[in-house]
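mind folding the following:
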Amino acid sequence: MDLATQPVTAKHRDAYYWRLLATAASFTLFGLGGLCLRLLVFPLLSCLPGDAQTHRQRARHTVARLFWFFVRFMARTGVLTYDIQGAEKLGRPGQMIIANHPSLIDVVFLIGLVRHANCVVKQSLWQNPFTRGPLRRTDYISNDGSMDMLDAAADALKSGQTLIIFPEGTRTQPGQPPAFHRGAAAIALRGAKILTPVIIKVSPTTLTKAEPWYRIPNRRVHFSFRVGADIDPQTFAAQGPAPQASRKLNDYLHHYFIKELAEDERSAP
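As a prediction, this is how the structure comes out:
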């Protein structure tokens, strides 16, 4: 239900106006942090010794720590709560982490959790003045849909990097099942040692596609992250030629997430 149709008294529940103010402060902090990284932090880090890989890892670690600070800031100011199950299974060499994408900030959680991970990110963020600096320094991969993108992602996995990817390519429409693109499956078959799903649930929904930051729900948002069992991509690679194997793996992942999300809904209080 749209917030505009809610009774005015409902907006006072769960510290609505405080959470609105804290949400505005959070997004202001995020934007200023991006500019600070680009104009101050990264130029200083570039003066430190080390080769290209060392500089890249240093940049990723810095971004991850700041992202986790951002998450903790939102939690401490009452914007959200969260729980994470199985985080110790994330961050292994050659591991491809795949997740559904219900909200704008779930990627912030995952990058904050996996300090040195690579990530396939939306192409438009490379033109955003608040995010393009960190993206270039971290050498994240632009999701432009090209073969070069697939090659870069597969090569990153082969070199032992951990890769985070959202197979939907964009945020899930509320009330709709996730729709996966086959590119993620193709990358997994070409380069991943292991494939690890992360099931993300947000209740109530917030920061969905085309939803402005100030349209906050009447109660505090809770993010739930559950790391699933590992999947061996070579099991699917042995089932036929690359296009066929990619289709089978993509179908498996699609149905896996639909099933897991449905089970979470049934078990919710």
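
going by C-alpha atoms from here, please, whenever you check contacts or count neighbours.
Noted.

assign residue 188 to helix, strand or coil.
Of the three states, residue 188 takes helix under DSSP: H, G, I helix; E, B strand; the rest coil.

tell me how many other residues crowd it.
Per other C-alpha atoms under 10 Å, the neighbour tally for residue 188 reads 29.

state the distance from residue 23 to residue 125.
Using C-alpha to C-alpha, to the nearest Å, we find residue 23 at a distance of 21 Å from residue 125.

ok, residue 260 next?
30 Å.

the strands in the chain, which residues?
For the chain, the strands defined by DSSP state E occupy 80-85, 95-99, 118-122, 141-143, 163-165, 194-203, 221-227.

what helices and strands are in contact with the longest one?
Meaning strand 194-203. Secondary-structure packing of strand 194-203 (3 or more C-alpha pairs under 8 Å, 6 or more residues apart in numbering; DSSP states H and E): strand 95-99, strand 221-227, helix 242-267.

give the buried residues for it.
Within strand 194-203, the residues scored as buried using 16 or more other C-alpha atoms under 10 Å are 194, 195, 196, 197, 198, 199, 200, 201, 202.

and for comparison, fold this next one:
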Amino acid sequence: MTDRRGVGNPLWIAYEYIAMGLGLGSLAVLCLIWLPCALLFQLVLPQRISQPFGRWMISSAFRIYLQILTLFCACRFDLKEIDRLRDEGPLIVAANHPSLLDVVMIISRLPNAVCIMKASLMDNILFGAAARLARYIRNDAALDMIIGSRQELAQGAHLVIFPEGSRTLDFPIGPCSSSVGLISNRSKVAVQTILIEFSTPYLGKAWPLFRRPQLPLTCRVRLGRRFPPPTNLKSFTSELEGYFRSELGENPTPKMAPAA
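Next up is the predicted model:
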């Protein structure tokens, strides 16, 4: 159980605000440091070099970022089970999506991961250059998304996708789309589920970006069932959603406490 003995203490509340600023600020600094390099490498390096290098750099930066959160922001991450996938591939890695930290945690352990990203993030000045260098996949054109996913999987990548399409609003998981099953069916690649559990829904759909966290924050990521490529998309999507619900329980992430 998470130790919250500092709740209500003005010094602890101040620390939570400082930790929030450090956490968000350090991510922005890492992105800004890599931004001009990513723009340059995208222009001068051939794709066969820039793509794996870009992915490795994102994975390394996310690892550094999680270490910062661990050392200075009272965050604890149990991610060791993801390491078992590092030398396996290709795989479709499908996870529930309680927080903005989900993709950071997964990619920090999988240096050949490729994400399906919102088009707005791909065009974002802070994140876009790095994502384009790593050849992440836009989600605004369904056919291109499927073709791009197949190509990456054929080259042995880990395709990271969130079946809900957005962060969870109604826990334990929101409705799942058919995109995971469709990509698996077309690529003939298995779906490896990942189950993410947080002590609080920090940076979740209903948690404002600048609302202070409830520290300490703990997160556990565990490997779930591996599904073979489906033949019936509707049945598979229903089974996948049901599996997440059964594994995560009725309320795996505590509700938000009132802001102090």
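
could you find the counterpart of residue 74 of the first structure in the second structure?
Using TM-score structural alignment as the criterion, residue 74 of the first structure maps onto residue 69 of the second structure.

what's the local residue count around its match?
Going by other C-alpha under 10 Å, the residues that sit close to residue 69 of the second structure add up to 21.

do the same with the one 5 residues further on
The burial metric for residue 74 of the second structure, expressed as a neighbour count using other C-alpha under 10 Å, is 16.

show the contacting residues for it.
19, 215, 216, 217 (C-alpha atoms under 8 Å, 6 or more residues apart in numbering).

one more: residue 103 of the first structure?
The contact partners of residue 103 of the first structure, by C-alpha under 8 Å, 6+ apart, come to 171, 172, 202, 205, 206, 207, 208, 209.

spatially, which two of those are the most separated?
Taking C-alpha to C-alpha, the two most distant members of the contacts of residue 103 of the first structure are 202 and 209; they sit 13.4 Å apart.

distance from the chain centre to stretch 250-265 of the first structure, please.
How far stretch 250-265 of the first structure lies from its chain's middle: 18 Å, per C-alpha atoms, centre = their mean, to the nearest Å.

let me see the residues that make contact with it.
By C-alpha under 8 Å, 6+ apart, stretch 250-265 of the first structure touches 100, 177, 178, 179, 180, 181, 182, 184, 185, 199, 201.

which one of the helices and strands packed on strand 194-203 of the first structure lies nearest to residue 14 of the first structure?
Between these, strand 221-227 lies closest to residue 14 of the first structure; by C-alpha to C-alpha that is 10.4 Å.

check the mean deviation of the closest one from the second structure.
Compared with the second structure after fitting, strand 221-227 of the first structure has a mean deviation of 0.9 Å; criterion: mean C-alpha distance after the TM-score superposition for the first structure.

residues in the second structure matched by that strand, start to end?
Against the second structure, strand 221-227 of the first structure falls on residues 217-223 (TM-score structural alignment).

that older thread, hmm, which of the contacts of residue 74 of the second structure are the buried ones?
Applying 16+ other C-alpha under 10 Å to the contacts of residue 74 of the second structure flags 19, 215, 216, 217 as buried.

in CSV, list those along with distance to residue 25 of the second structure.
Shown next, in CSV, are these (distance: C-alpha to C-alpha, whole Å):
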residue, distance to residue 25 of the second structure
19, 10
215, 17
216, 19
217, 18
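
and of these, the nearest to residue 78 of the second structure?
residue 217 (11.4 Å).

wait, the closest one touches residue 78, no?
No: Residue 217 of the second structure is beyond contact range of residue 78, at 11.4 Å (criterion: C-alpha atoms under 8 Å).

let me know the closest of the buried residues of strand 194-203 of the first structure to residue 18 of the first structure.
residue 202 (20.2 Å).

what lines up with that closest one in the second structure?
Counting by TM-score structural alignment, the partner of residue 202 of the first structure is residue 198.

count the residues that sit near the nearest residue to that match once chain neighbours are set aside.
Of all residues not flanking residue 198 of the second structure in the chain, residue 219 sits nearest, at 4.5 Å (C-alpha to C-alpha, 6 or more residues apart in numbering). Residue 219 of the second structure: 18 surrounding residues under other C-alpha under 10 Å.

quick one: residue 219 of the second structure from residue 76 of the second structure, how far?
Distance from residue 219 of the second structure to residue 76 of the second structure, by C-alpha to C-alpha: 6 Å.

I'd like to know how many residues surround the aligned partner of residue 115 of the second structure in the first structure.
With TM-score structural alignment defining the correspondence, residue 115 of the second structure maps onto residue 119 in the first structure. The local packing of residue 119 of the first structure (other C-alpha under 10 Å) involves 26 other residues.

got a list of what the nearest residue to residue 119 of the first structure once chain neighbours are set aside touches?
What sits nearest to residue 119 of the first structure in space, not counting adjacent residues and going by C-alpha to C-alpha, 6+ apart, is residue 164, at 4.6 Å. By C-alpha under 8 Å, 6+ apart, the contact list for residue 164 of the first structure reads 96, 97, 98, 99, 110, 111, 117, 118, 119, 120.

format these as JSON lines; extra columns: distance to residue 247 of the first structure.
Compiled in JSON lines, the contacts of residue 164 of the first structure are given as follows (distance: C-alpha to C-alpha, whole Å):
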{"residue": "96", "distance to residue 247 of the first structure": "17"}
{"residue": "97", "distance to residue 247 of the first structure": "18"}
{"residue": "98", "distance to residue 247 of the first structure": "16"}
{"residue": "99", "distance to residue 247 of the first structure": "18"}
{"residue": "110", "distance to residue 247 of the first structure": "26"}
{"residue": "111", "distance to residue 247 of the first structure": "28"}
{"residue": "117", "distance to residue 247 of the first structure": "26"}
{"residue": "118", "distance to residue 247 of the first structure": "24"}
{"residue": "119", "distance to residue 247 of the first structure": "22"}
{"residue": "120", "distance to residue 247 of the first structure": "20"}
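
mind listing what the match of residue 74 of the first structure touches?
Contacts for residue 69 of the second structure (C-alpha under 8 Å, 6+ apart) come out as 23, 75.

tell me where the first structure has helices.
With DSSP state H as the criterion, the first structure has helices at 16-36, 42-45, 52-76, 106-113, 132-138, 147-158, 183-191, 234-237, 242-267.

average gap between the fourth one and the second structure?
Going back to what we said before, that points to helix 106-113 of the first structure. Average distance, helix 106-113 of the first structure versus aligned residues of the second structure after superposition (mean C-alpha distance after the TM-score superposition for the first structure): 0.7 Å.
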